[in-house]
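**Student:** sequence first, predicted coordinates after that:
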Amino acid sequence: MTEPYAVPVPRGYRVGGWEVREPIATGAFGSVYEGRRRDGQPATAALKFLPTGTGTPRRLTHLRELVEREVQLYRRLRRPRLIRMYDTLVVDDPERPELDGATVLVLEKAQTSLSALLATRPRPPSGPALLAQICEGLAQLHRANWVHGDLKPANVLLMEDGSARLADFNMAAELEGTHAYTPAFSTPDYTPPELLWAEIGERGRRIRPSADVWAFGVLAHLVLADTFPLPGGTPTARRDAAAAYARGTDDLRLSPELPDDWREIIRDCLTRTHAERVTAEPLLRRVETAAGTSRSPRPFFARRLRRTTITAAVLAAGALAALGYGISDWTSDDNGPTGDASAPATVSPAAYGAAELRTDKGVPAPYRVLIVESAHDCAQEDVTPALIAAMLKAESNFDPDLSDPANDEYGIARWTPRVLRYWMNADGTPADTMPQPPFPPAESIPAMARYLCWIAPRLDAGLPGDRRVLIAAAYRTSYDKVNDAGGVPAKNRDYAARIAQYLKEYTPPGRK
């Protein structure tokens, strides 16, 4: 190690089935090591040790608040552009008082960081594509009503395939209206002028999503031009330049080497006031166009989830949180309500979608909103809430922690990682890296609906039997095998019979 680690952990130390290997990085509040294990998935991870068991009472309170912020976000958001958390552990080792009580976050392991890449290769050829992925991560956070609060190259991790993930969320915070509250720490070069001398209240500093947009503008300028957008040889000098720019006594002088489209994007991120700044969604569209990475969603999805759904989802959050799962994966904003809601916006989770899914037959209340709205997001009439509920019952008995390593199947929908990869993203594009279990319901259930929606029109029109049962059989095998067999293949008939039984139980009287 070239510098003292905040939490020194010896190589070979074991915690929760993990063995500590090489050191990866350290910071003021914690240290990260490679972890290996032989029993189960994933085989490697990044172990982030946070010293929540040692220090003064005031320091411990502060550290625990930071840890809670990070853990809360990881548990509630599972997005393809955010580093994933697999588990949290607490060290129980009285013989090592320097480690006893430490919190350990078991995180998806990255290959390197954007900071390390820029140090060895300024203006990397992959820069525009990486910026598009970073901006996508910001849009995912903001869409879920979270602010990162500390976006910078060191907090952008690069995976083995070169794709980018946002990480280090101990400054992240959930919005309360237009603002969130974060600790009074930041990296000056990436802090917007309005926050450099902002008042610090009892809950911390008030921050808006526009602070992340400013940080993205600085980061984009650094990636594309190898310089900061504000002049000065030190962070202090650049901070003073930012203040002069915000007062209007100095202009923004961007690098002449920037392409015109990127110059305008960065200028709209680095406006003098927060109110003038572009927001994350339109910023993402412009960045993807500039980077040449614009994508179109798969055509068979009818619409995004409705805004009325979000109110009901908020009501469901308490029940979901008790199971350690969030709902932010599948909620998304749109331009307003479309179509007819299946239930009033104020309905309770236990009764949500009652017109389409029986409430008295054992479908767990925390999953009803996910099931109903995931079905609604498909244009195929045979992909119904009752079908999804019946399949979840048959696949796992609604067990979110199902693990069947022998068949490489995990979670409430029994996903195999190699198949889930193609269905976990809401925009219909495959994930850049192979997903690793556990797979939470907020990820598994919408992915199941997307896959069923893709299967439905590919089944031959003349097949005998209930189309919903045929779709379920194709989920277990493939639509080709169902078509070739002229119906449910022999090996899948027991499964199909269970699906038919549960469909009868879960479908309200008078509905198909």
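**Tutor:** Noted; the coordinates are in hand. Residues are numbered from 1 along each chain as shown.
**Student:** drop to CA atoms for contacts and neighbour counts, all remaining ones
**Tutor:** Noted.
**Student:** show me where the stretch 101-250 of the chain has strands.
**Tutor:** Using DSSP state E, counting those that start in this stretch, the strands found in the stretch 101-250 of the chain span residues 103-107, 112-113, 146-147, 156-158, 164-166, 173-174, 180-182, 205-207.
**Student:** residue 50 contacts residue 5, doesn't it?
**Tutor:** No: between residue 50 and residue 5 there is no contact, the gap being 11.1 Å when judged by Cα atoms under 8 Å.
**Student:** so what sits against both of the two?
**Tutor:** Counting by Cα atoms under 8 Å, 6 or more residues apart in numbering, the residues touching both residue 50 and residue 5 are 30, 31.
**Student:** just want to know which of the two has more residues nearby.
**Tutor:** Higher neighbour count among residue 50 and residue 5: residue 50, with 25 against 17, using other Cα atoms under 10 Å.
**Student:** determine the longest helix present in this protein.
**Tutor:** In the chain, taking DSSP state H as the definition, the longest helix is helix 57-76.
**Student:** before we go on, here's another structure to hold up against the first:
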Amino acid sequence: MTAEEHPTVPVPAGYRIGRWEVREPLASGAFSSVYAARATDPGSVSADGLPADAALKILTTGTRTPRQLSHLQELARRELEIHRKLQHPRLIRMFEAQTIDDPERPGLDGATVLVLERAAGSVEDLLGRSGAGPLPAAPGLLAQICEGLAQIHRAGWVHGDLKPANVLLMADDSVRLGDFNLASEMEGTHAYAPVFATPDYTPPELLWSEISEQGRQIRPTADIWAFGILAHLLLTRTLPLPGGTPAARRDSLLRYARGREELRLSAELPEAWRPIVTDCLARSHEDRAVHDAGSLLRRVEAAAGTGPSPRLPRLRPRRVSRRVWAAGVAAALIASGGAYALRDRPQDPARYGSDELRTDQGIPVAYRGLIVDAAHTCESRDVTPALIAALLKTESDFDPNLADPAKDEYGIARWTPDVLYYWLPENQRPAKVKDLKPPFPPKTSVPAVGRYLCEISRTLSKDVRGNRKVAVAAAYRTSVEIVNNAAGVRPQERAYAAEIERRLDQYTPGSG
């Protein structure tokens, strides 16, 4: 039986968890199972900014010894903490967390449930369903994986379990890192992780590391090692250490770590990647430490090339019904922060979104659909169509051809090219920032504003005073760090903030 056929946490189809109905199992690990889920009231979740389809990660509990239960509770705590603290484009998103209250089912009662964006599959699935030989899409995949690692490390965390099953592939071919129950927050030069690991991706220093009451010391270099193993696997379809079983490969690792054997990389490994993999698989963490995820990312992107990566092989059958296809596209756009949230627009574009945006206050008809849809890609209540309209009015007076070369700002949202580049979807990014040519059209600029404001809202401190919507706009004009440090709008931005607030009131139905 596969893990999906015999999950770690059995849950019957149709079981209700909050507003979600459990569907088919998607994956299982040692401590959890992941199920497809469907909102029982799609209208309700849509109002809260959630997709109708999601993935439920249910962490095992019940019928365990007190010691086992303590370990499992710690894993759940770690995963919840990193999801709540970190929101980055390359990390799988958590929409909400719940605890099951069902005394009649001891195996589920008290279990932690994470409601996550649903992926199309994982790199492990991709390897299992692809033919022999290197993956054509491997360079592009590795660049995105490394970007995710850099985001985690910059935030002061170690993933601790990077492997193919934990690299998730979205419906739009983009990558998310997932499964953070072994993730650890840094305390100075190291973190403490649970004493669990995947043997083929464990660096040598962890094989004989001391274990304290807090766990085992781990550093970001453990992720660098795992990335080197993963890169070798994707580029050659082989693991770099010889052996037909994990135990045999562990023996090879010990001999290599003790200097009894040299690292022998596959002849199939492309020359551009050989120094990268060699540095990632250095014997000691000190030798790996000079290649942090930030510098590694620049090298990986150079080795991957600047052109678009080849599309991934399909993880699902090509023939699908029109209804299923539409649902899949909607999920992909919501999950990836795509340009538009799919919804039925009324025939009259001038009335589109009239329940959320005043249509009699001079907002150009051509931009109303873009504004409303951009707001709907975000689950935060801070980001509304009225706020986006107020920001665009204040920034450019809705002028799509605005050009301010002195500040390097262009278009309806006054985007700077290198900032806009970051907030474009993968399939809209040119090879290089310099290939973005201003002025940027509203159909590109406005959706990017929605994605950027959404990220600002998630990282804006709870201590910020005053109208949070206005503070979000102020952070767009300056930065989140500036607004958080000032606990609100600084004096030098108050005139800007006052104009945002005035327009926000003007464009919000029922206000004023």
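**Tutor:** Here it is on my side, so go on. Bear in mind that the values here come from a model prediction, so they are computed numbers and not experimental data.
**Student:** structure 2: matching residues for the longest helix of structure 1?
**Tutor:** Residues 66-85 of structure 2 are where helix 57-76 of structure 1 aligns, taking TM-score structural alignment as the criterion.
**Student:** one step back: dump the strands of the stretch 101-250 of structure 1 to a markdown table, plus mean neighbour count and distance to residue 448 of structure 1.
**Tutor:** Compiled in a markdown table, the strands of the stretch 101-250 of structure 1 are given as follows (neighbours: other Cα atoms under 10 Å; distance: least, Cα to Cα, whole Å):
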| stretch | mean neighbour count | distance to residue 448 of structure 1 |
| --- | --- | --- |
| strand 103-107 | 23 | 25 |
| strand 112-113 | 20 | 32 |
| strand 146-147 | 25 | 26 |
| strand 156-158 | 25 | 28 |
| strand 164-166 | 27 | 24 |
| strand 173-174 | 22 | 28 |
| strand 180-182 | 22 | 33 |
| strand 205-207 | 19 | 37 |
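**Student:** surely residue 410 of structure 2 touches residue 396?
**Tutor:** No: using Cα under 8 Å, residue 410 of structure 2 makes no contact with residue 396, being 9.0 Å away.
**Student:** who has more neighbours, these two?
**Tutor:** The neighbour count for residue 410 of structure 2 versus residue 396, taken as other Cα under 10 Å, is higher for residue 410 (24 against 17).
**Student:** what does the more buried one correspond to in structure 1?
**Tutor:** In structure 1, residue 410 of structure 2 lands on no residue (TM-score structural alignment).
**Student:** which non-adjacent residue is nearest residue 410 of structure 2?
**Tutor:** Once its chain neighbours are removed from consideration, residue 410 of structure 2 has its nearest residue in residue 403; the separation is 4.6 Å (Cα to Cα, 6 or more residues apart in numbering).
**Student:** ok, residue 210 of structure 1 next?
**Tutor:** Excluding its sequence neighbours, the residue lying closest to residue 210 of structure 1 (Cα to Cα, 6+ apart) is residue 274, at 5.8 Å.
**Student:** residues in contact with that neighbour?
**Tutor:** Residues in contact with residue 274 of structure 1, defined by Cα under 8 Å, 6+ apart, are 194, 210, 211.
**Student:** rerun that using 10 Å as the cut-off
**Tutor:** When contacts are counted by Cα atoms under 10 Å, 6 or more residues apart in numbering, residue 274 of structure 1 is found next to 192, 193, 194, 208, 209, 210, 211, 213, 214.
**Student:** TSV for the strands of the stretch 101-250 of structure 1, including distance to residue 280 of structure 1?
**Tutor:** Supplementary listing: the strands of the stretch 101-250 of structure 1 in TSV, determined by distance: least, Cα to Cα, whole Å:
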stretch	distance to residue 280 of structure 1
strand 103-107	26
strand 112-113	22
strand 146-147	11
strand 156-158	17
strand 164-166	15
strand 173-174	16
strand 180-182	16
strand 205-207	15
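**Student:** which residues of structure 2 does stretch 253-265 of structure 1 align to?
**Tutor:** Applying TM-score structural alignment, one finds that stretch 253-265 of structure 1 aligns to the residue range 264-276 of structure 2.
**Student:** circling back: who does the longest helix of structure 1 touch, helix- and strand-wise?
**Tutor:** Contacts defined by 3 or more Cα pairs under 10 Å, 6 or more residues apart in numbering; DSSP states H and E place helix 57-76 of structure 1 against strand 44-50, strand 85-90, strand 103-107, strand 173-174, helix 307-322.
**Student:** quick one: the fourth one to structure 2 mean distance?
**Tutor:** Between strand 173-174 of structure 1 and the corresponding residues of structure 2, superposition yields a mean separation of 0.4 Å, by mean Cα distance after the TM-score superposition for structure 1.
**Student:** list the contacts of that strand.
**Tutor:** Looking at strand 173-174 of structure 1 with Cα under 10 Å, 6+ apart, the contacting residues turn out to be 69-70, 72-73, 141-142, 144-149, 179-183, 207-208.
**Student:** so it corresponds to what in structure 2?
**Tutor:** Going by TM-score structural alignment, strand 173-174 of structure 1 sits over residues 184-185 in structure 2.
**Student:** thanks again, I'm all set now.
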